[in-house]
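A.B. asks: sharing a sequence plus its predicted fold:
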Amino acid sequence: MNRYAQMFDKVRAEGRRGAFIPFFMLGDPDVETSLALLEAAVAAGADALELGIPFSDPVADGPVIQAAAERALGSGVRPSSAFQIVARFRAAHPEVPVGLLVYANLVFGPGVEVFYERTAVAGADSVLVADVPVREGTRFVAAARTAGVSPVFIAPADASPATLRRVAEMSEGYTYCLARSGVTGADDALTLSHDALFQSLREFKAPPPVLGFGIATPAHVRAALDAGAAGAISGSAVVKRVQDHLGDRPAMLRAVGEFVAAMRAATER
């Protein structure tokens, strides 16, 4: 049983409605603070982590996460040092699922197979390549499975049944579902009508659906779980707490910990 399956089982055993998964940009604002943020999130109750490797042209990300990538790159973080942060976290937390959210150029850089091998060695569980749709995912899936890494794909709410079937067949660990369209960002408006999507994913035996994009408040977490999601991912709202406390590490860690704790509390029945 992989770490995601164990995590979802643990959430159910605790009587909670779903998982909360914060996103961080690896190396933002620097390596040591980045690692401390991951520690703070887990201490505050994060069920898993979604981690970005900084990239110079993050087309799916809004301004907050773009700025985080720029800070990480500016501090000298590259894929090799990002993997080192993951490895250090994994050594301290053997049970917490860790997913990577990356762009295709970062995978093609060292070679697809080499990238997934490095992912496995670092101890990450899954990879979602944000700009690779499922119809172009065959090579990525093959390399991921060879390395023992779970491939994750996005299931768009307006996707055809054929596309959703393919997402279900090719994804492992969890299925990434969009709470709204557009780029990432902490948008207060969130309207969820995912019944048909979740029903199709269940019929196709997809991994548990987790909602991301626009999850910014505890109310959003509750709405995601009310809609039938198995969990919620929050990115920009988490990273905004990092951005708001640059230069004051204790305040940054405290703000992130308090936010994660509030979001996690929203998963309780």
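C.D. replies: Right, received. Where do you want to start?
A.B. asks: for the rest of this, base every contact and every neighbour count on C-alpha atoms.
C.D. replies: Fine.
A.B. asks: gap between stretch 139-156 and the chain center?
C.D. replies: In terms of C-alpha atoms, centre = their mean, to the nearest Å, the centre of stretch 139-156 is set 14 Å apart from its chain centre.
A.B. asks: and the contacts of it?
C.D. replies: 112-113, 116-117, 119-120, 124-130, 133-134, 164, 167, 170-178 (C-alpha atoms under 8 Å, 6 or more residues apart in numbering).
A.B. asks: list the buried residues for that stretch?
C.D. replies: 140-144, 147-156 (16 or more other C-alpha atoms under 10 Å).
A.B. asks: taking these together, which two end up most distant?
C.D. replies: Spatial extent of the buried residues of stretch 139-156 (C-alpha to C-alpha) is set by the pair 147 and 156 at 26.7 Å.
A.B. asks: shouldn't residue 99 be within a strand?
C.D. replies: Yes. Assigned with DSSP: H, G, I helix; E, B strand; the rest coil, residue 99 falls within a strand.
A.B. asks: distance of it from residue 226?
C.D. replies: 24 Å (C-alpha to C-alpha, to the nearest Å).
A.B. asks: of these two, which one has the most company?
C.D. replies: residue 99 (28 against 13; other C-alpha atoms under 10 Å).
A.B. asks: next one for the comparison:
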Amino acid sequence: MTRIDAKFAELKAQGKRAFVAYVMAGDPDYDTSLELVKGLPAAGVDIIELGVPFTDPMADGPTIQRAGQRALEAGMTLQDSLDLATEFRRVDDTTPIVLMGYYNPIYSRGVDRFLIDAATAGIDGLIVVDLPPEEDDELCIPAQKAGLNFIRLATPTTDDKRLPKVLQNTSGFVYYVSITGITGSAEAQADEVGPEVARIKAKTDLPVVVGFGIKTPEAARAIAGVADGTVVGSAIVSKIGGGEPPAKVLDFVKSLADGAHQA
């Protein structure tokens, strides 16, 4: 059982939904990012989604693209992202960390080396948005053999014919993208998301967590009410990008987490 599996079991026993917060590693710099990440669990975050900055983030909207650019300009690398996770693990050995990014930096490092280093750093799961199920032998299956969950995205365009392929070899949870498009581009609607979550849950026993387009505590509560949890990224990252101090960012995160936990 991974930390992700344990967290969902714990939340289920408590009758609570998961709140997942996304932040970009190294945004706006390593030290500030580490301070933020260390503060997330106390702000109510159940799972941390840690973005790895990349030069061509095709699935990300402008807010997260700018976050990645700030991190890259600050010198952030894949190794630095793993180092940040290692530092976090010195103070927290229970909160799951999902590393989210693109395959190129992993491929450049070498899959075998990366998986060893990620496990050593305390990473629990991976979301690699540019590796489809047809490429599972590249990273998904080796990651699961190394004890890491490989989390797949389902979208509004994932029809019933495609869904089984998406769910194959997925573990930890299914990440349902609530809107068609890039991150931060529209607002998620619970009445539209609910039937899609139910459709996915009919095909898998994994928790289904919804992300993209969730910007307020009210939206987090509404979406968590029709899913096993909710993810907020762009709304948090925009606060960081606006220069708000970590304490204020974490206050905002807590309001989002409280909303999700009230569902």
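C.D. replies: Right, received. Where do you want to start? Note that the structure is a prediction, hence the values are computed from the model and not measured.
A.B. asks: ok, back up a step: in strands only, show me the contacts of stretch 139-156 of structure 1.
C.D. replies: If you go by DSSP state E, the contacts of stretch 139-156 of structure 1 have 126-129, 175-178 in strands.
A.B. asks: got a PyMOL select line for the buried ones in those?
C.D. replies: Buried members of those can be picked out in PyMOL with the line below, counting by 16+ other C-alpha under 10 Å:
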select buried, resi 126+127+128+129+175+176+177+178
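A.B. asks: now the ones in strands among the contacts of stretch 139-156 of structure 1 as TSV including distance to residue 89 of structure 1?
C.D. replies: As requested, those are exported to TSV (distance: C-alpha to C-alpha, whole Å):
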residue	distance to residue 89 of structure 1
126	15
127	17
128	19
129	21
175	24
176	23
177	26
178	27
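A.B. asks: name the nearest of the ones in strands among the contacts of stretch 139-156 of structure 1 relative to residue 197 of structure 1.
C.D. replies: Among those, and counting by C-alpha to C-alpha, the member closest to residue 197 of structure 1 is residue 177, at 8.9 Å.
A.B. asks: give the contact list for the closest one.
C.D. replies: Residues near residue 177 of structure 1 by C-alpha under 8 Å, 6+ apart: 154-157, 209-212.
A.B. asks: again, but for residue 186 of structure 1
C.D. replies: Per C-alpha under 8 Å, 6+ apart, neighbours of residue 186 of structure 1: 213-216, 236-237.
A.B. asks: reformat the residues you listed as CSV; add neighbour count, secondary structure and distance to residue 71 of structure 1.
C.D. replies: Below are the contacts of residue 186 of structure 1 laid out as CSV (neighbours: other C-alpha atoms under 10 Å; DSSP: H, G, I helix; E, B strand; the rest coil; distance: C-alpha to C-alpha, whole Å):
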residue, neighbour count, secondary structure, distance to residue 71 of structure 1
213, 26, coil, 21
214, 26, coil, 22
215, 32, coil, 23
216, 24, coil, 22
236, 28, helix, 15
237, 24, helix, 17
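A.B. asks: dump the residues you listed into a markdown table; add distance to residue 91 of structure 1 as well.
C.D. replies: Below are the contacts of residue 186 of structure 1 laid out as a markdown table (distance: C-alpha to C-alpha, whole Å):
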| residue | distance to residue 91 of structure 1 |
| --- | --- |
| 213 | 29 |
| 214 | 31 |
| 215 | 29 |
| 216 | 30 |
| 236 | 27 |
| 237 | 27 |
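A.B. asks: all set, thanks.
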